[in-house]
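**Student:** quick one, structure for this:
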Amino acid sequence: MGYENRERLTALWASEVELYRAARPRSEALWRAALPSMPDGVPMLWMAKWPGPWPVYVDDARGAHFSCVDGLDHVDLCLGDTGAMCGHAPPASVAAIAEQLGRGSTYMLPTADAAIAAGLLADRFGLPSWQFSLSATDANRSLIRYARHVTERPKILVIDHCYHGSVDEAFATLDETGAVVERRGNIGPPVPPAATTVVVPFNDVPALERALRELDVAAVLIEPAMTNIGIVLPAPGWHDALRALCDETGTILIIDETHTLCAGPGGMTQRDNLRPDAVVVGKTIGGGIPAGAHGMTEEFAARVRSSLELEDIDVGGVGGTLAGNAASMAGIRATLGEVLTAEVYPAMIERATEWTAGVQAALDEFGVPWQVTQLGARAEYSFRATPPRDGTEAADADDFELQQYLHLHALNRGILITPFHNMALMCPDTTSADVERHTLAFREAVASLYS
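**Tutor:** Below you'll find the model as predicted:
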């Protein structure tokens, strides 16, 4: 687990930083020009966490590649951390969005694209009733409110080390005594998390039973496999037990498929025949512009709609004036109907299998005690010998300095992987040659550490 030779790691890091500095003077100039008007010179503070002394500035992105302002070509295995899972600037999505922009982008009124998009999502996920937002975070917040409203229960159950965007209820964890406390780095929490949130470990059925039988949980909010702390797959039977417990206790089950849409056109919900009361999707479904959606069963949707007064429907904390806008609807309709279709998934998954094999080959060659896990078109390695069973095991294997070195090493060789963990995602345009570039670079990085 991890890497013990910190002196060697420090020296390797310094060498990679010098390579980065020499290759990216135009990115440096843009970054320095931005410093007076933006903290750390970036439009969102987390962008300062990319490895290297300043961020890469992108000039143009198409399919699975982008070029930076310094003229360097990159294989993009980050793909906007799923936002560009259908590839950068997919022609069908771009054409639909551009055409709609020419006729107006937002009216606070529906367009014909909305019903088409809802129908496409209903076909994929098996849930008939859909609403739209600007992000998966917004969709999660809406469902949390609806679940509390119809159940008249105060709490939301989440998985320890989960990720659901900036949803307040998800920024909670368990301390060494099992108490619900704030997650590290939680910025300005509105209330102590134990007031709103129940936390259980992933794959822990007894913990689910104890929590749900208190009958104060309105909804369980989960990813069907954890993806933002490394990939953690569900144990056999865990989803069945969760569904049975929700049925027994009258708890709403919400599955957030935003990242796990990599598993197939209907995510793990379709692939594994899961039976949620609601599903959330976001990021990639708009073809590159802000878009999110949530779907509900007929029963859940009826409970929600029948309990809302028309006079108050716009002031209850759900939705916004740009939600369901015409440009987003055009993007979703074109992306789901013409780009991220069932036909493109087999090749995407095959590329992820090749990536996984390349990583495993390097680990085997040098006897490195790390593991790699694949989920559909997504794969990730972590610094432990066996696949993690829950978020704590995945978090305990983290090594930030080692991760930063591996990411910077890849970036210096024209490969971008998802920041802050070691994930690669394939899009319809990713080729075997793109994957091979990572395989060769990763082997070189591992050799630098262990040979």
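**Student:** use CA for all of it now, contacts and neighbours both
**Tutor:** OK.
**Student:** what about the strands in the stretch 101-250 of the chain?
**Tutor:** Ranges of strands within the stretch 101-250 of the chain are 129-133, 155-159, 172-174, 180-182, 197-200, 217-222, based on DSSP state E, counting those that start in this stretch.
**Student:** adding mean neighbour count, write the ones you listed out as CSV.
**Tutor:** Output for these, formatted as CSV (neighbours: other Cα atoms under 10 Å):
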stretch, mean neighbour count
strand 129-133, 23
strand 155-159, 24
strand 172-174, 24
strand 180-182, 19
strand 197-200, 25
strand 217-222, 26
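**Student:** between the ones you listed, which gets nearest to Ile332?
**Tutor:** Set against Ile332 and scored by Cα to Cα, the strands of the stretch 101-250 of the chain come closest in strand 129-133, at 10.0 Å.
**Student:** thinking again about what came up before, which among the strands of the stretch 101-250 of the chain is found nearest to Val435?
**Tutor:** Among the strands of the stretch 101-250 of the chain, the nearest to Val435 by Cα to Cα is strand 217-222 (30.4 Å).
**Student:** what packs against that closest one?
**Tutor:** Judged by 3 or more Cα pairs under 8 Å, 6 or more residues apart in numbering; DSSP states H and E, strand 217-222 is in contact with helix 136-151, strand 155-159, strand 252-256.
**Student:** isn't Trp424 right up against Leu375?
**Tutor:** Quick fix: residue 424 is Ala, not Trp. No - Ala424 is beyond contact range of Leu375, at 10.5 Å (criterion: Cα atoms under 8 Å).
**Student:** who has more neighbours, those two?
**Tutor:** In terms of neighbours (other Cα atoms under 10 Å), Ala424 is the more surrounded of Ala424 and Leu375; the figures are 26 against 22.
**Student:** need the three-state assignment for that one.
**Tutor:** Three-state assignment for Ala424 (DSSP: H, G, I helix; E, B strand; the rest coil): strand.
**Student:** number of nearby residues for the closest residue to it other than its chain neighbours?
**Tutor:** Excluding the flanking residues, the one nearest Ala424 by Cα to Cα, 6 or more residues apart in numbering is Leu77, at 4.9 Å. Here the count is done by other Cα under 10 Å, and Leu77 has 26 residues near it.
**Student:** Leu77: what's it in contact with?
**Tutor:** Each residue near Leu77 by Cα atoms under 8 Å, 6 or more residues apart in numbering is listed here: Ala64, Ile415, Leu416, Ile417, Thr418, Met423, Ala424, Leu425, Met426.
**Student:** would you do the same for the sequence below? I want to compare the two.
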Amino acid sequence: MNAIAKTALAVGGISSERIARLRGDEAGIFRKARPKSQAKLGNGIAGFLDGVPMHWMKDWPTPFPILVDRARGATITDIDGNRLDDFCLGDTGSMFGHSPAPVARAIRRQAGRGLTYMLPSEDALAIGPLLQEKFGLPFWQIATTATDANRFALRVARAVTGREKILVFNGCYHGAVDETMVRMKDGHAVNRPGLAGEFRDLTRATKIVEFNDIPALEAALADRQVACVITEPVLTNSCMVLPEPGFHEVLRRLTRQAGTLLLIDETHTISTGLGGYTRAHGLEPDLFVLGKPVAGGVPASVWGMSEAVASRYADYNRTKEPGYSGMGTTLSANPLQFAAMRATLEEVMTADNYTHMEHLARRLDAGLTAAIDRHGLPWHVARVGARVEFICAPGPLRNGGEAENAHAPELEAAIHVALVNRGVLIAPFHNMMLVSPATTARQVDRLILAFGDVVGKLSA
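**Tutor:** Below you'll find the model as predicted:
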């Protein structure tokens, strides 16, 4: 076989044949270690569409989902007794560990007082000032998911600007917000492939440019038709893309010049440090969204706005016709959320915990990088605070298009199953690892050792 043909069969510097062989071998090991789980899950769970409670549970690269018995701290145990060092942590939902003690106490206390009643509890009195203190913006609302929070914030942005269009960056992720489900293909905006039941052209009201592309951003804002730019500070949920120096400063300047609001979605980048990437890097958003870990694993999200936006929204509400705003869900802002969120903000989301997380994340970054270098692979590691990701391509990546091209699903799936068999769980849809306050140096070292072993098998 000539060199060109060999290259065509390689993924991330590893031959497709070797990737398939590793995944097949590791799948057998996985099944053998989980006879109870296979018996209960191997043919799907009765009563659920496609045999799973949520469709993406079928997308885990393991032969069948892991059936969890319990989780505590940074460890998951399945019904077969297999213990896993958990670096997935619910894909950020349990970023501060499973059932942090203050949150568990708060949930037990509130459970005897009622779970939902569409009225505030005393915990709500503490949360408003805590959100102001942690994240800087003066006015807040509670929702149940970051998807909801982003939808509501975008509705406010359109209301106060009188504009329809929003702008996103290629490769973005903001939950299931319809308008953000676009991508760039051959330089043009298109609906993301695979959307179920989508009959609209989402690009009619959404502009899209590449992350870090300042000229394209300036051109897209020039007509002053964009109500809001919605972005993560770092592109995540793909192959991670960090902002280039000065990008956020220019983004803020250009949005202000165009009369466009800026929404920062910190749902994944809250790993950066206390107050998220926004506080760590002095960003000045008009709107701010945080979901997933804000209530320690209880479904909850928050969205905040600046004084100026709040004032403009109050003016809008005084003049709009009466009727339903299109924002809010019945179970949002319930007392269970208040109790768990207060405990998280006061006792879990602390400077000391972030210091611990940052220290061990740097250790993980260095260990994974050393293993990649030792085996001469064209891969790299990206990190934002306690969030670490190995990427099976050269880096750093500059934008969402490069991130899409760097994604290597078959290779990443093989690595994922191999790590599970070595006692380590990472995020299933990308190679993300989180360090929590409960994570130990020993767990980090086990992950580094397991990763080195898997990489060695792939590149032998």
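**Student:** for the spatially most central residue of structure 2, give me its contacts.
**Tutor:** By Cα atoms, centre = their mean, the mean C-alpha position of structure 2 lies nearest to His268, the distance being 3.8 Å. Applying Cα under 8 Å, 6+ apart to His268 of structure 2 gives the contacts Thr92, Glu232, Thr236.
**Student:** now the alignment partner in structure 1 of the last one: how far from Asp123 of structure 1?
**Tutor:** Read it as Thr236 of structure 2. By TM-score structural alignment, Thr236 of structure 2 lines up with Thr227 in structure 1. Distance of Thr227 of structure 1 to Asp123 of structure 1, computed by Cα to Cα, to the nearest Å: 25 Å.
**Student:** more neighbours: those two, which one.
**Tutor:** Higher neighbour count among Thr227 of structure 1 and Asp123: Thr227, with 23 against 13, using other Cα under 10 Å.
**Student:** any idea how far the nearest residue to the match of Thr236 of structure 2 once chain neighbours are set aside lies from Gly317 of structure 1?
**Tutor:** The spatially closest residue to Thr227 of structure 1, leaving aside those adjacent along the chain, is His259, at 6.9 Å (Cα to Cα, 6+ apart). Between His259 of structure 1 and Gly317 of structure 1 the computed distance is 25 Å (Cα to Cα).
**Student:** which helix runs longest in structure 1?
**Tutor:** Counting residues, the longest helix found in structure 1 (DSSP state H) is helix 345-366.
**Student:** can you list contacts of it?
**Tutor:** The contact list for helix 345-366 of structure 1 (Cα under 8 Å, 6+ apart) reads 264-265, 369-374, 376-381, 424-428, 430-432, 435-436, 438-439, 442-443, 446-447, 450-451.
**Student:** mind checking which of those are in helices?
**Tutor:** Going by DSSP H, the helices hold Ser432, Val435, Glu436, His438, Thr439, Phe442, Arg443, Val446, Ala447, Tyr450 from these.
**Student:** residue in structure 2 matching the first one?
**Tutor:** Ser432 of structure 1 maps onto Ala441 of structure 2 when the alignment is built from TM-score structural alignment.
**Student:** find the nearest non-adjacent residue to that match, please.
**Tutor:** Leu360 (6.5 Å).
**Student:** Gly259 of structure 2 too?
**Tutor:** Per Cα to Cα, 6+ apart, closest to Gly259 of structure 2 is Arg224, 6.8 Å.
**Student:** counterpart of that neighbour over in structure 1?
**Tutor:** Using TM-score structural alignment, Arg224 of structure 2 pairs with Leu215 in structure 1.
**Student:** turn the strands of the stretch 101-250 of structure 1 into JSON lines, columns for distance to Leu406 of structure 1.
**Tutor:** Below are the strands of the stretch 101-250 of structure 1 laid out as JSON lines (distance: least, Cα to Cα, whole Å):
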{"stretch": "strand 129-133", "distance to Leu406 of structure 1": "36"}
{"stretch": "strand 155-159", "distance to Leu406 of structure 1": "28"}
{"stretch": "strand 172-174", "distance to Leu406 of structure 1": "28"}
{"stretch": "strand 180-182", "distance to Leu406 of structure 1": "29"}
{"stretch": "strand 197-200", "distance to Leu406 of structure 1": "32"}
{"stretch": "strand 217-222", "distance to Leu406 of structure 1": "30"}
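**Student:** and Arg103 of structure 1, which of these is closest to it?
**Tutor:** Nearest to Arg103 of structure 1, of all the strands of the stretch 101-250 of structure 1, is strand 129-133, at 20.3 Å by Cα to Cα.
**Student:** which part of structure 2 lines up with that closest one?
**Tutor:** Against structure 2, strand 129-133 of structure 1 falls on residues 139-143 (TM-score structural alignment).
**Student:** can you pull the buried residues of stretch 395-404 of structure 2?
**Tutor:** Neighbour-count burial for stretch 395-404 of structure 2, counted by 16 or more other Cα atoms under 10 Å, picks out Gly395, Pro396, Leu397, Arg398, Asn399, Gly400, Gly401, Glu402, Ala403.
**Student:** what range in structure 1 does it sit on?
**Tutor:** By TM-score structural alignment, stretch 395-404 of structure 2 lines up with residues 386-395 in structure 1.
**Student:** list the contacts of that stretch.
**Tutor:** For stretch 386-395 of structure 1, the external contacting residues (Cα under 8 Å, 6+ apart) are 160-162, 201-203, 226, 229-230, 232-235, 370-373, 382.
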